[in-house]
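1. Sequence and predicted model, in that order:
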Amino acid sequence: MFGRGTFLDREIEKWHLEVWGVLKDRFASEIPLADTPVVLPTRDFFPVSDAVGHERALHVFACIKRAMQMEDWDCDLVAQPPRPTGVRVAEFVTIEGAQDPGGTFRIDDTGRPVITYAPDLIERPAELVAVLAHELAHLLLSSEDDLVDDPTHELMTDMTVAYTGFGVFGANAAFSFRQHGDAFGQGWSSQTSGYLSPRSWAFALAVFGLLRGDDGGMGSHLKPEIEGLRQKALAYLRKRPQLIESLL
């Protein structure tokens, strides 16, 4: 009758703010939010390259590491085997859903970090950036044993993506739905990337902008539905400054 009392579920919102406190406590000395760029899909962050295939993925990977201030972190990038492309549900209808992970992170037997990615993402660079940023966030968190063991670790990894300035990519990739068709049939493809819901991403982006001091113009690069939610989250937080006072 009177609308939502909180922007997110109360416990989820409390968790969000606690995670921001943890990330600032652990990483502010190495990655201060005031110096964290709002990474956007522009040539400033991703210079043009003629590289193709895996070399192109390596170029994008290097750009992400540089923006994340992780250039000196050793890590191998490996392409996964190609993913299956579709399930036919009728003579002329297919539904495509990439259920295999777009990326993975592991420490190999020699102690070296290894990130893998689905090679089809090379043709969808914004999604590739979201996946690689998420896996590099795993690397950033890997030395924090208590955070790695936390049951919300994957969600916390998405929050780390926001903390390191890649929230625009993470939020836009949270859910995508595409329809395609021609004279021989039609189909739909859906894909989720990351673990936070679109509403949680909007809240994380709003908190990030307020803690950083400005939003870096991210609004014009967000999907309209995400930007609309972010504006609502900003209005909510500005009416309740006490929620982030301890984080400033």
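-> Nice, thanks for sending it over. Numbers count the residues shown, from 1 in each chain.

2. From here on, just use CA atoms for contacts and neighbour counts.
-> Will do.

3. if you go through the chain in chain order, where are the helices?
-> Counting by DSSP state H, the chain has helices at residues 10-27, 53-67, 125-141, 145-148, 153-163, 167-172, 198-212, 224-239.

4. and G185, which of those helices is closest to it?
-> Nearest of the helices of the chain to G185, taken as CA to CA: helix 125-141 at 25.9 Å.

5. other SSEs contacting the closest one?
-> Contacting helix 125-141 under the criterion 3 or more CA pairs under 8 Å, 6 or more residues apart in numbering; DSSP states H and E are the following elements: helix 53-67, strand 103-107, strand 113-117, helix 153-163, helix 167-172.

6. Highest mean neighbour count out of those?
-> helix 167-172 (a mean of 27; mean count of other CA atoms under 10 Å).

7. For V207, see how far away A235 is.
-> 11 Å (CA to CA, to the nearest Å).

8. this is the other structure I want to compare:
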Amino acid sequence: MRLAVKNLIRIGAVCGTMAAIYSFPSMAAIGPGFTEGSYVATITADSVNINKSGDSEEVLLTVKAGSEYEVLDDLGNGWVKVRVNDTEGYLPVSGNAMVAQVGADEMAEVQQDAVESSNSYKRQQVVNYALQFVGGRYRYGGSDPNTGVDCSGFTRYVLQNSAGISMGRSSTAQSRQGVPVSADQMQPGDLIFYGAGSSINHVAMYIGNGQIVHASTERTGITISNWNYRNPVKIVNVLG
């Protein structure tokens, strides 16, 4: 829990045999620009589901104890609307979280953590999308992993359909997009290019843990390999 916390509110806290249940002060929808006097929900349960909407039990995300979320609104009846990645979710607070009013510095930390979490989440979604095609057919000139695809066709298809990012058709063209990064900076979703010298003839997507997914050869198809199975000549971040 953060040190500079005031007006701590526990919903569903138990003292002895009496359950003390409190609600928020009245809060209109709190926008992301409001910092001083805003609220943060800290998860206290081992795990809890944050729902996609207030009138549905469809799960947006399952979160663990210690996770923190900016509170956007008090919905009453033990529910709050919180910022989750680049969207909003609905958190049942009772028995699951503590809500505290924090100052501008603390809220800035929470919001920065949320930006980083959102980027990691987006990257993992891209990787998960790519991995569903493992075992698919390699086809030179192909552009759809459902029917056969080559290396650049694969990365182009994945980034367009999972992240809305338009890529060039060839591996050389794709290597000119995004921001070059070093091997110790690369993250899941980054593109790794291979070739001889400065000549690029293959592209793969980094998926983490020292591995890539790529449309490799006609024999292996779309497969997972070690990221340095060949000598990488360039690594590019196109996801921001």
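-> Looks like it arrived, so ask away. Quantities reported herein were computed from a predicted structural model and do not represent experimental measurements.

9. What does the superposition give as a TM-score?
-> The TM-score (TM-score structural alignment, normalised by the length of structure 2) is 0.25; 91 aligned residues with a CA RMSD of 5.0 Å.

10. rewinding a little: TSV for the helices and strands packed on helix 125-141 of structure 1, including distance to R26 of structure 1?
-> Listed next are those as TSV, based on distance: least, CA to CA, whole Å:
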stretch	distance to R26 of structure 1
helix 53-67	19
strand 103-107	21
strand 113-117	20
helix 153-163	11
helix 167-172	19
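
11. V131 of structure 1 is nearest to which of the ones you listed?
-> Nearest to V131 of structure 1 among those is strand 103-107 (5.9 Å), distances taken as CA to CA.

12. just to revisit the earlier point, distance to Q186 of structure 1 added to the helices of structure 1, as a markdown table?
-> Shown next, in a markdown table, are these (distance: least, CA to CA, whole Å):
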| stretch | distance to Q186 of structure 1 |
| --- | --- |
| helix 10-27 | 39 |
| helix 53-67 | 28 |
| helix 125-141 | 23 |
| helix 145-148 | 42 |
| helix 153-163 | 33 |
| helix 167-172 | 25 |
| helix 198-212 | 27 |
| helix 224-239 | 25 |
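
13. and V78 of structure 1, which of these is closest to it?
-> Closest approach to V78 of structure 1 among the helices of structure 1 (CA to CA): helix 53-67, 8.3 Å.

14. So which elements touch that closest one?
-> helix 125-141.

15. Check for me that L91 of structure 2 belongs to a helix.
-> No: read with DSSP: H, G, I helix; E, B strand; the rest coil, L91 of structure 2 is strand and lies in no helix.

16. host element of the residue nearest to it when sequence neighbours are not counted?
-> Spatial nearest neighbour of L91 of structure 2, chain neighbours left out: I50 (4.9 Å); criterion: CA to CA, 6 or more residues apart in numbering. Following DSSP states H and E, one finds I50 of structure 2 within strand 47-51.

17. And for M107 of structure 2?
-> Assigned by DSSP H and E, M107 of structure 2 falls in helix 104-131.

18. tell me which strands and helices the helix or strand just after that helix is in contact with?
-> Per DSSP H and E, helix 104-131 of structure 2 leads on to strand 143-144 as the next helix or strand towards the C-terminus. On a contact count with 3+ CA pairs under 8 Å, 6+ apart, strand 143-144 of structure 2 meets helix 151-163.

19. quick one on the thing from earlier: between the next helix or strand after the strand holding I50 of structure 2 and strand 47-51, how many degrees?
-> Using DSSP H and E, the helix or strand that directly follows strand 47-51 of structure 2 along the chain is strand 59-64. Here strand 59-64 of structure 2 runs at 160 degrees with respect to strand 47-51, directions being taken by axes from the mean of the first three to the mean of the last three CA atoms, to 10 degrees.
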